[in-house]
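Asks: Predicted coordinates and the sequence they were generated for:
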Amino acid sequence: MTQFQDLARRAQTAMRDVFDATPLQRNAHLSLRYGAEIYLKREDLTPVRSYKLRGAFNAMRKVMAKDPSRDLFVCASAGNHAQGVAYMCKHFGVKGVIFMPVTTPQQKIFKTKVFGGDAIEIRLIGDYFDDTLAASQAYCAEAGAVFLSPFDDEDVIEGQASVAAEIERQLGRVPDQVILPVGGGGLAAGVRSYFGQRTKLTLVEPLGGASLKAALQAGAPTRLDTLDGFVDGAAVARIGEKTFARLADINIADVLAAPEDRICTTILEMLNVEGIVLEPAGALAVDALEDVADQIKGKTVVCVTSGGNFDFERLPEVKERAQRYSGIKKYFILRLPQRPGALKEFLGILGPDDDIARFEYLKKSARNFGSVLIGIETKSPQNFETLFARLEAAGMTYTDITNDEALAQFLI
């Protein structure tokens, strides 16, 4: 046993005084689909519905073990890290100051307050996270507090590695393959350091936040020029220095990028089929099964579902993106003749499974033709081939704008 494995197991044991081990559940639905033994490591079932409290717990207990007088902790987060730190501040009976961007949804602020109670103070500073982070670090230096990094800290990495220690204990052996999300890299670095070469590790990033892949290509952590924040639990512009040091020699072919719209289909499937609520980052590992389907047949695979803090106000957006990705919903602009019966003619072209989800005239003053924004939902992507063929046969001009991001941003 390596020293790191021993430390991770000790952290795991110490955590049992605070919360139970999360379940390792065989999933019959996914196992049948992929011809493998698929297990879900349910980190979405911790007290704060994410694995983040593991790292917070381990970092805080080590600080206080070295210096029991340290009783003020600071972090900057708008999500799971804030909730994990709040929970642990209350557990250890210490004071926490949690900095959040002004734009943080009220639901996340409320949940953080619930977990921390009187032990924490929340400060809303900055429109962007970089401003929030700078403010938290300035306060930390001024107050002589302990800053709790969400991922780029050796004690946090060690705490997150307890996930791997639990998997090995619960399964009774090391699985053939472990699939897990990567954002700042704390969980990935911990699991990789614990398992070493004993299992195949597949890391999954959101396509719009592939900071690990960028770092592997550059040979060092590098900041992404653009960042898609949809997968808010894993969309990190720059992977951590300490975490990357533990991941720098990983095969870049084992780092996958999951399209945000496809992740939405996985969120809906897990909710509708399995009754499992996953946030976008929590669905990354399950979503990536599609990319490794040929590799995993007959093998034992563990997917880490890293979080379940899903705001159901986002459900309409998730459904919309999933339908568009699956090809069963499209938007197009139709040039409709401004004459009696033209609309009725168009409606007659629609198939029995085609439903109008959006209908809006864009140019109401046009004399001969009117531009109409139309959204159609149907049961099969093939139905659109039939619909468009009928439109063309009728001499109706249309432009499919479903995947035109610029137009979709303003019109849809």
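Replies: The structure has been received and is ready for your questions.
Asks: make it CA atoms for all contacts and neighbour counts henceforth
Replies: Will do.
Asks: Could you pull out the strands in the stretch 301-412 of the chain for me?
Replies: In the stretch 301-412 of the chain, the segments counted as strands under DSSP state E, counting those that start in this stretch are 329-337, 355-361, 369-377, 397-400.
Asks: okay, pairing it with this:
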Amino acid sequence: MTDFRDKARAATQEMRAVFDPTPLQLNAHLSERFGADIWLKREDLSPVRSYKLRGAFNAMRKLPDQKLFVCASAGNHAQGVAYMCKHFSVHGVIFMPVTTPQQKIQKTRMFGGDQVEIILTGDYFDDTLASAQAYAADKGGHFLSPFDDPDVIEGQASVAVEIEEQLGRAPDYIVLPVGGGGMSSGVATYFGDRTYPFFVEPKGGACLRAALAAGHPVQLEKVDTFVDGAAVGRIGERTFELLKNTPIRDALVLSEDRICTTIIEMLNVEGIVLEPAGALAIEALGDIARQVRGKTVVAVTSGGNFDFERLPEVKERAQRYSGTKKYFILRLPQRPGALKEFLNILGPDDDIARFEYLKKSARNFGSVLIGIETSAPENFDRLFAHLDDAGFTYTDITNDETVAQFVI
């Protein structure tokens, strides 16, 4: 343990020649809500807007004679590697899936400049990863894992070193987002039993919880890539070795829609731009509120690489989770005045966000897709009660994923 801490401190010291510590900020809004001192470790404010450059820096500095680094990534790891390739003046080849958004490709190219080459291959990340590893073996390059590498883990632990220096001590609790486990295992190992850690994953990529349940890393059958910075199908072997004694109750899992509520809140209330993975730790505070009351808590905001083209989807998912937006199919009579009768039922805070005739289900009736936004979830109780009293037939499809994916 002491040896790991010493190495993490040494790595942190070396980083100071490249970038400054990210801020540790006491957040008054969250502190008041949860009755604790809530500090945010703002990894979203690093030069590449995530912590990934830390591990890339530490791994590269330990290989001064290596001139070719290869990685596979569709996001933050690619940008961190590109940034460090430019810093160390080494060549980097970055493999990305062909489905990678242009914004991420352009940012990676911007950070790496002439030092990096981007190769788009594979529809799925597993195919991209296999191509990158084969290329590295063929060309004699060093394949740089995004998390399952001891030097990367050691570099990511610099997050903990900075927290300790900035706070003046170890916090009582720390909340860590988990993807492949590089940062979470490094930070938890550095603090050891001085800080109680909680780990947070998206429901569609809960590989740590699955590994804890099985006793070893397992491959998830399906991964939801919405929380792209933490959507990993299998936790790393090395990272799990460091996290395997975690009580399964401390591996928290949040739905993707729920995470969206924090993205919107932090943007609107605090002016903080977070990617879905970056919002995980903040949203998890609600699950541990009783335990942390009156204590010092650090939540790591792991990244802020948010594509604002996703904002409408994020807002939509947040509203659906909070119950202020619903979709339903209304069986509307095909007679004069029927639509006006329905509109008169709407309350003063009910807005029609979607209205679309689907088909005539019978000669005298038509099916209509309705989307309603309102100011409070309880408004829908009143709306549906009035629809029932008026004899309207409707089906709420808000949470019916099979139907929703076809009609919404």
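Replies: Done, it's in. What you see is a predicted model; the values in this text were computed from it and never measured.
Asks: quick revisit: as a markdown table, the strands of the stretch 301-412 of structure 1 with distance to residue 75 of structure 1 and mean neighbour count would be great.
Replies: Compiled in a markdown table, the strands of the stretch 301-412 of structure 1 are given as follows (distance: least, C-alpha to C-alpha, whole Å; neighbours: other C-alpha atoms under 10 Å):
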| stretch | distance to residue 75 of structure 1 | mean neighbour count |
| --- | --- | --- |
| strand 329-337 | 42 | 20 |
| strand 355-361 | 44 | 14 |
| strand 369-377 | 44 | 19 |
| strand 397-400 | 46 | 14 |
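Asks: Which secondary structure element is home to residue 283 of structure 2?
Replies: helix 276-283 (DSSP states H and E).
Asks: Then residue 156 of structure 1?
Replies: Counting by DSSP H and E, residue 156 of structure 1 is part of helix 154-160.
Asks: Check residue 41 of structure 2 too.
Replies: Since the elements are taken from DSSP H and E, residue 41 of structure 2 ends up inside strand 37-42.
Asks: now the residue nearest the centre of structure 2: how far from residue 200 of structure 2?
Replies: In structure 2, the residue lying closest to the centroid (C-alpha atoms, centre = their mean) is residue 277, at 1.6 Å. Using C-alpha to C-alpha, to the nearest Å, residue 277 of structure 2 is found at 9 Å from residue 200 of structure 2.
Asks: intersection of neighbour lists for the two?
Replies: Listed contacts common to residue 277 of structure 2 and residue 200 are residue 177; contacts here mean C-alpha atoms under 8 Å, 6 or more residues apart in numbering.
Asks: Burial check on the aligned residue in structure 1 for residue 182 of structure 2, number of neighbours?
Replies: In structure 1, the residue matched to residue 182 of structure 2 (TM-score structural alignment) is residue 186. Residues contacting residue 186 of structure 1 under the criterion other C-alpha atoms under 10 Å number 31.
Asks: Helix, strand or coil: sort out the closest residue to residue 186 of structure 1 other than its chain neighbours for me.
Replies: Leaving aside its sequence neighbours, residue 186 of structure 1 sits nearest to residue 151 (C-alpha to C-alpha, 6 or more residues apart in numbering; 4.4 Å). For residue 151 of structure 1, the assignment made with DSSP: H, G, I helix; E, B strand; the rest coil gives coil.
Asks: which residues does residue 151 of structure 1 contact?
Replies: Taking C-alpha under 8 Å, 6+ apart as the test, what residue 151 of structure 1 contacts is 55, 157, 184, 185, 186, 187, 240, 243.
Asks: what does it align to in structure 2?
Replies: Superposed on structure 2 with TM-score structural alignment, residue 151 of structure 1 falls opposite residue 147.
Asks: I'd like the distance between its match and residue 27 of structure 2.
Replies: 29 Å.
Asks: for residue 20 of structure 2, same thing?
Replies: 21 Å.
Asks: rewinding a little: how about the residue nearest to the centre of structure 2, what's its match in structure 1?
Replies: So residue 277 of structure 2 corresponds to residue 281, using TM-score structural alignment.
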